[in-house]
Each structure stands twice: as C-alpha cells, then as structure tokens.
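Asks: Sequence and predicted structure, then a few things I'm wondering about:
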Amino acid sequence: MILMRGHSDKGHRWHQEIDLPLAITLVREHAAIVVNRRTIKRLYSNKDFRAYILARDNYICYFCGAFGDTIDHLLPRAKGGHTTPDNCVCACTLCNQTKADRSVEDFMGRM
C-alpha cells in the first residue's frame, strides 16, 4: 500500500492508503508527485483542480465548442477512469449530462 496525502478545499490535511497501480496512474497522469517510496502527494484540491481544468481549456466544451463550466471524464469513473488532468476536460452542461458514462467514441458518434 502507498500513502497518498493532500489538502482539502479548506486547507485541512488528509491522507489515505491506496494501492500501487492507482498511485502509478495518478503520478503518470500528473495528478500527484512522488514524495518518497511509500508516499505520493496529490497536487490539487477539488476546487483547485476544477479551476485548473476550466482555465486550461479556456472554458470551451471539448465536445461541442460551446461555453463550458463543468468537468467531464474522458474515460468515465464508472468504467475505471480517474480524476486526473489527462482524463478530464471542460464540458458544457448539456454535453456532460448527455455523455454520462459513455465512451468519447460512442458519444461523438451520436452527435
């Protein structure tokens, strides 16, 4: 087991144990950094992560190009996706709700 630590939106410290494959994914997808052999540190609080993704994507929906103010997972969490910068994009509310837990290919094929 690996210890993951971070800060909440209110600045409180937290930690939890996670398995090694998840720790590797979080580091590889730029959501965490390695502190030492047994510890990783989450880079963003939930609020900071949301602000980062929206600013990175210029508030433009990844799917339709309209104004976006929500975050969508390219590989849905229900299908094993993680909340990482590589797996999340800005989306408008309509696209986010319509896509739900479908793959990007399936969703884009129906647009």
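Replies: Received it, and whenever you're ready, just let me know what you need.

Asks: Please make it C-alpha for all contacts and neighbour counts, starting now.
Replies: OK.

Asks: would you list every one of the helices in the chain?
Replies: 20-28, 46-56, 93-99, 104-109 (DSSP state H).

Asks: Which among those helices is found nearest to Asp72?
Replies: Smallest distance to Asp72 across these (Cα to Cα): 6.0 Å, for helix 93-99.

Asks: and the closest one, what does it pack onto?
Replies: Contact partners of helix 93-99 among helices and strands, from 3 or more Cα pairs under 8 Å, 6 or more residues apart in numbering; DSSP states H and E: strand 70-73.

Asks: here comes the other one, which I'd like you to weigh against the first:
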Amino acid sequence: MRQVLLLNATFEPLTTLSLRRAIVLVLREKADVIHRDRRGAVLRSASRTMDVPSVIRLRRYVRIPYRSRIPLTRAALMRRDDYRCAYCGQRAETIDHVIPRSRGGTHTWENCVASCMSCNHRKADKLLEELGWTLRVTPVVPRGAHWRLIGAHLAGDPQWAPYLEEAAA
C-alpha cells in the first residue's frame, strides 16, 4: 500500500500513514497537500478530482510527548546497524544479544546488535571474550526525531528527502 509522509504544522516529520488516511485528513480539511505524487496519479469521484498526495502537512500543530528513549524494535535495530552483521559485516538477518539473556544480558539498545545467521549460531550463548570476537561498532541508543519514521527511508518517495534530512540534523 502506498504511504504518505505526514508533517506537523511546523514541517517536522511525524510519521508515515496510508494513502487512505491521508486522503481523509485532506478531505476533512485537517491537512494540506505539500507534494503531489510524482507519477501524476489522480483520484476521482462523482463530484471531485484530487491529485494523490506524497507529503501532507497538518493545519494545526500537534504536540508530541517527549519520549526519552526510542523503542527497541527489530526494524529500528536493523536500520541502526545498516542491515550488517556486527561481527562479520555480512547481511544481517537476526538480532543477537551481546551478553546473552541466559547470562543476565538485557534486551536493550546497548546489548542488541544485528547479526547474520551464521554468526548468531556460532556465538550461541557465549560471551565475546570466550570466542575471541570483537564488535565492528559499539551498540548505542539512536537519537533524533527521524527515528519515529522507521522504514521511511526504505519505502519512501524521493520528495520526502528534504523533510527527513532536516529531521535527522
């Protein structure tokens, strides 16, 4: 399903939403179309014709509650590690706990990394010191408003780029 980027009244990216939800917001005059679909797609009804939006902006400012930590999800972790194994650098398919949960490790950003199946199975419930392995990068908590937009860089429209880059800065 086609996704639309939703901006706050201040042009801050909030989230992506379905085309259907975006059309409802525009028709109810709660949002304005900022960019139309680059392919020129049009929606028609018996009484109206409307360009398919790619980016919409809310007419009224919506306050976003401050969230001290970004939620740890599989998609966010893979994005943080650029879909690369933290041990060998190959394409990652799974999540691994640096300090295994069976040994008291926690399910936190600082203890989880993306891993390929091979490394994940070889590591099993061992510590890195036992295997003589090192991490390519130190796992950290991601920062920035753009982390609310998980997947936007993957399935997004090129017209979203200026808004996502601004949020990342």
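Replies: Happy to help now that I have it. Bear in mind the structure is a predicted one, so any value in this text is a computation, not a measurement.

Asks: could you redo the helices of structure 1 as JSON lines and give each row mean neighbour count?
Replies: What follows is the helices of structure 1, written out as JSON lines (neighbours: other Cα atoms under 10 Å):
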{"stretch": "helix 20-28", "mean neighbour count": "16"}
{"stretch": "helix 46-56", "mean neighbour count": "16"}
{"stretch": "helix 93-99", "mean neighbour count": "16"}
{"stretch": "helix 104-109", "mean neighbour count": "12"}
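
Asks: So for Gly80 of structure 1, which of the ones you listed sits nearest?
Replies: Closest among the helices of structure 1, once you apply Cα to Cα, is helix 20-28, at 10.4 Å.

Asks: Tell me the residues of structure 2 aligned with the closest one.
Replies: Counting by TM-score structural alignment, helix 20-28 of structure 1 falls onto no part of structure 2.

Asks: and the residue most central in space within structure 1, how far is that from Arg50 of structure 1?
Replies: Against the mean C-alpha coordinate of structure 1, by Cα atoms, centre = their mean, the closest residue is Thr83 at 2.4 Å. Counting by Cα to Cα, to the nearest Å, the gap from Thr83 of structure 1 to Arg50 of structure 1 is 10 Å.

Asks: again with Leu74 of structure 1
Replies: Leu74 of structure 1 is 15 Å from Arg50 of structure 1, where distance means Cα to Cα.

Asks: quick one: what's aligned to Gly105 of structure 2 in structure 1?
Replies: Per TM-score structural alignment, Gly105 of structure 2 is aligned with Gly81.

Asks: From what I see, that match and Asp72 are in contact.
Replies: No. Using Cα atoms under 8 Å, Gly81 of structure 1 makes no contact with Asp72, being 10.6 Å away.

Asks: higher neighbour count, the two?
Replies: Asp72 (25 against 14; other Cα atoms under 10 Å).

Asks: What's the match for that one in structure 2?
Replies: Taking TM-score structural alignment, Asp72 of structure 1 has Asp96 as its aligned residue in structure 2.

Asks: What's Leu6 of structure 2 aligned with over in structure 1?
Replies: Matched across to structure 1, Leu6 of structure 2 finds no residue, judged by TM-score structural alignment.

Asks: correction: Arg36 of structure 2
Replies: Counting by TM-score structural alignment, Arg36 of structure 2 has no partner.

Asks: and the gap between Arg36 of structure 2 and Ile23 of structure 2?
Replies: For Arg36 of structure 2, the distance to Ile23 of structure 2 equals 12 Å [Cα to Cα].

Asks: again with Asp96 of structure 2
Replies: Taken as Cα to Cα, the span from Asp96 of structure 2 to Ile23 of structure 2 is 40 Å.

Asks: and if you look at Ala86 of structure 2?
Replies: 41 Å.

Asks: Between these two, which is the more surrounded one?
Replies: Under the criterion of other Cα under 10 Å, the comparison of Ala86 of structure 2 against Ile23 puts Ala86 first, with 26 against 21.
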